[in-house]
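Visitor: With the input below, show me the fold.
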Amino acid sequence: MKKYVAEAIGTFTLTLFGCGSAAIAGATLGTLGIAFAFGLSIVAMAFAIGNVSGCHINPAVTFGLYADKRISLKDLFGYWIGQFAGGIVAAFVLMLIINSCDALGGVAATGLGTNGFGEASTTGISMAGAFAVEVILTAVFVLTILGVTANEKTSSFAGIVIGLTLTFVHIMGIPLTGTSVNPARSFGPALAMAVQGNTLALEQVWVFIFAPLVGAGIAAAIFALFKGYYSTQE
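Guide: You can find the predicted model right below:
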C-alpha cells in the first residue's frame, strides 16, 4: 500500500507543478520553461519516493515495466489507481488555486494544462497526428526508463536522465498536443475542466490514455530486442 500512496503523491506533484506551470505562467515560461517544470518534477520525486515505489508516476511507465515483467499484475493495477487518484486530486487543487486568484480570470481563462488536438491544439494537429505523436514520444520516454534502470551502473542517476528525457519530449510535444505521455496527468485536468463546464478535453482524453499505453508497449518490445546487453547484476 505504501508504494501506491507514494505513486499518488508523485503523480500529484507532477500534475500540480507541471500543469500548474502551463496554466498559470505558460505565457511567461514558454515551451522550454513548461518542459522543465515537468522534467524537474520527475527529478524531485525520483529522489523523494524512488526507493519506495520506483517513482513511475505514470500509468504508461508502469505498463512498460509490467510488459518487461518487472512488476506484478497486482502492482500494475495498484499503481494505476494511485496514479489516477493523484492526478485527479492535483487537478482539482490546481483549479481551486486558479479560481481563487482574481487576476488570473479563473480556469476559463487559463485552462488546466489539458491536452488536445484539432481546435484544442495550438498547431491544429489532427486526431491521427496527435495519436502518432503521443505514441512516439511515449515510446522514446519509456524506452529510456527501461534502459537506464536496467543496469546498476546507471540506475543511481536514473532520476536525472528520466527527468531530462521528459523535458525534451515536452519541448517537441507541447506545441502539438500539450504533451501527455502520461494518462493520469491528462485525465485529471480533463475531468476538472469538465466539472467547470468545458468538456472538450474530456471528450478527447481517450487519445491521451491509449496512445501512451501503445507507446509503452512498443518501447517494451524494442527493449526486449536489446535486453541481452543489460545486466542488473553488474
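
Visitor: from here on, contacts and neighbour counts on C-alpha atoms
Guide: Noted.

Visitor: Run the chain-centre distance for the longest helix that the chain contains.
Guide: If you go by DSSP state H, the chain has its longest helix at helix 2-53. Averaging C-alpha positions (C-alpha atoms, centre = their mean, to the nearest Å) puts helix 2-53 9 Å from its chain's average.

Visitor: so after that helix, what's the next helix or strand?
Guide: Going down the chain from helix 2-53, the next helix or strand is helix 59-67, by DSSP states H and E.

Visitor: gap between that following helix and the chain center?
Guide: The answer for helix 59-67 is 12 Å, by C-alpha atoms, centre = their mean.

Visitor: Could you also give me the structure for this second sequence? I'd like to compare it with the first:
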Amino acid sequence: MYSNLNKWSAEFVGTFWLTFGGCGSAVLAAAFPEVGIGWAGVALAFGLTVLTAAYALGPVSGGHFNPAVSLGLVIGGRFRAAELPGYVIAQVLGAVAAAALLYLIATDKAGADIGGFATNGFGAASPAGYGLVAALVTEMVLTAVFLIVILGATALRAAEGFAGLAIGLCLTLIHLISIPVTNTSVNPARSTGPALFGPAVALDQLWLFWVAPLAGAVIGALIYRSLLARRGEA
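Guide: The predicted model follows:
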C-alpha cells in the first residue's frame, strides 16, 4: 500500500519527466532545422515519456502525470475526488521544476534564444497561426479521445500489460495532429511549466490550456462511462 507521499512523489517525477523530455526535445533537439528531430520527433518524445513513466511509476500512483487525466479518472469512477488536489499540485510542481531546469540548460550558451520555449498558444502564438476556436476545439477533442483510450486501455477486460503502450502511442498521435495548431497541450501542468519561463503571451493564453483539456477530459470520461463501459464497470 503506497502512502500519499509516495503517490505525490511519483506524480511529481512522472510529470517532470514528461515536461523535461517532451518540451526538452522541442527546445533543444528540434531547434536546429538542418539536424533537428522535427515535429515528428517531438511527438515521439512526448509519447515515450508517458510510456516509460507509466510502466515505471504507474504501479505507485496510477501514472496520471496530467491534471486533466486525474479529473477524467474521477468522472470515470476510477479515482477518488478527495485525492485530486494533491495529485494536481504534485503534477504542476513537477512541470514547473522541469521547465526551470530546461530553462537553465537552454540559456547556458552564448547568444541563447529560447524562442517560444515549447509553450502553447493560439493566433500569433500558434506554430501555424491557428485561432482561438481551432485551439479550443482541438484541445477539447483530443483530450476527450485521450481519456477514452486511457479508460479503455486500463479497464479490467483490456489486455493486461499493454495500457502504457496504448497510452504512449495515443499521446504521440495526438502530438502529430495538433503540434501545428497549439504546440499540443492536452495537459494543463505541461502548459503551465514552460509558460512561466517563455514569452509573456504564453501566460496570457494559459487559461485556454486549462479550460479546454479539463473540459475535454470530462467529456471523454462521460462518453466512455455512458456508451463504452460494460454494465456495472467503472
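
Visitor: rewinding a little: same for the longest helix of structure 1, what does it pack against?
Guide: On a contact count with 3 or more C-alpha pairs under 8 Å, 6 or more residues apart in numbering; DSSP states H and E, helix 2-53 of structure 1 meets helix 73-99, helix 158-177, helix 183-195.

Visitor: Gly58 of structure 2 versus His175 of structure 2, what's the distance?
Guide: Computed as C-alpha to C-alpha, to the nearest Å, the His175 of structure 2 to Gly58 of structure 2 distance reads 22 Å.

Visitor: And for Ala155 of structure 2?
Guide: Computed with C-alpha to C-alpha, the distance linking Ala155 of structure 2 and Gly58 of structure 2 is 14 Å.

Visitor: quick one: which of these two has more around it?
Guide: The residue with more neighbours, out of Ala155 of structure 2 and Gly58, is Gly58; 20 against 17, by other C-alpha atoms under 10 Å.

Visitor: winner for burial among the helices and strands packed on helix 2-53 of structure 1?
Guide: By mean neighbour count, with neighbours taken as mean count of other C-alpha atoms under 10 Å, helix 183-195 ranks first of those at a mean of 25.

Visitor: what's that helix in contact with?
Guide: With contacts defined as C-alpha atoms under 8 Å, 6 or more residues apart in numbering, helix 183-195 of structure 1 is touched by 11, 14-15, 58-60, 83-84, 86-92, 95, 107, 111-115, 180, 199-202, 205, 208-210, 212.

Visitor: what residue is smack in the middle of structure 1?
Guide: In structure 1, the centroid-proximal residue (C-alpha atoms, centre = their mean) is Asn182; its distance is 3.2 Å.

Visitor: Spit out the contact partners of the aligned partner of it in structure 2.
Guide: Aligned against structure 2 by TM-score structural alignment, Asn182 of structure 1 finds its counterpart in Asn187. Applying C-alpha under 8 Å, 6+ apart, we find Asn187 of structure 2 in contact with Asn66, Pro67, Ala68, Val69, Phe209, Trp210, Pro213.

Visitor: quick one: the longest helix of structure 1 to helix 158-177, angle?
Guide: Taking axes from the mean of the first three to the mean of the last three C-alpha atoms, to 10 degrees, one finds helix 2-53 of structure 1 and helix 158-177 inclined to each other by 120 degrees.

Visitor: Tell me how far Gly86 of structure 2 lies from Glu11 of structure 2.
Guide: Applying C-alpha to C-alpha, the value for Gly86 of structure 2 to Glu11 of structure 2 is 9 Å.

Visitor: got it, and Gly115 of structure 2?
Guide: Distance of Gly115 of structure 2 to Glu11 of structure 2, given as C-alpha to C-alpha: 28 Å.

Visitor: For the two, indicate the residue with more neighbours.
Guide: Higher neighbour count among Gly115 of structure 2 and Glu11: Glu11, with 31 against 11, using other C-alpha under 10 Å.

Visitor: who touches stretch 44-54 of structure 1?
Guide: Stretch 44-54 of structure 1 is contacted by residues Lys2, Lys3, Tyr4, Ala6, Glu7, Gly10, Thr13, Cys55, Gly159 when judged by C-alpha under 8 Å, 6+ apart.

Visitor: In structure 2, point out the residues matching it.
Guide: On structure 2, the counterpart of stretch 44-54 of structure 1 by TM-score structural alignment is residues 52-62.

Visitor: Tell me the residue in structure 1 aligned with Leu171 of structure 2.
Guide: By TM-score structural alignment, Leu171 of structure 2 lines up with Leu166 in structure 1.

Visitor: Correct me if wrong: that match contacts Ala37.
Guide: No. When contacts are counted by C-alpha atoms under 8 Å, Leu166 of structure 1 is not listed as touching Ala37 (9.8 Å).

Visitor: Would you check that Ala158 of structure 2 makes contact with Val149?
Guide: No. Ala158 of structure 2 is beyond contact range of Val149, at 10.9 Å (criterion: C-alpha under 8 Å).

Visitor: neighbour count winner among these two?
Guide: Legend: neighbour count by other C-alpha under 10 Å for Ala158 of structure 2 and Val149, higher for Val149 (20 against 12).

Visitor: give me the element that one is part of.
Guide: Val149 of structure 2 is part of helix 132-153, with elements assigned from DSSP H and E.

Visitor: ok now that helix, how far from the chain's centre?
Guide: Computed by C-alpha atoms, centre = their mean, the separation of helix 132-153 of structure 2 from the middle of its chain amounts to 11 Å.

Visitor: now do stretch 123-130 of structure 1
Guide: Centroid separation between stretch 123-130 of structure 1 and its chain, computed with C-alpha atoms, centre = their mean, is 19 Å.

Visitor: Can you check which part of structure 2 it sits on?
Guide: The alignment of stretch 123-130 of structure 1 onto structure 2 (TM-score structural alignment) covers residues 128-135.
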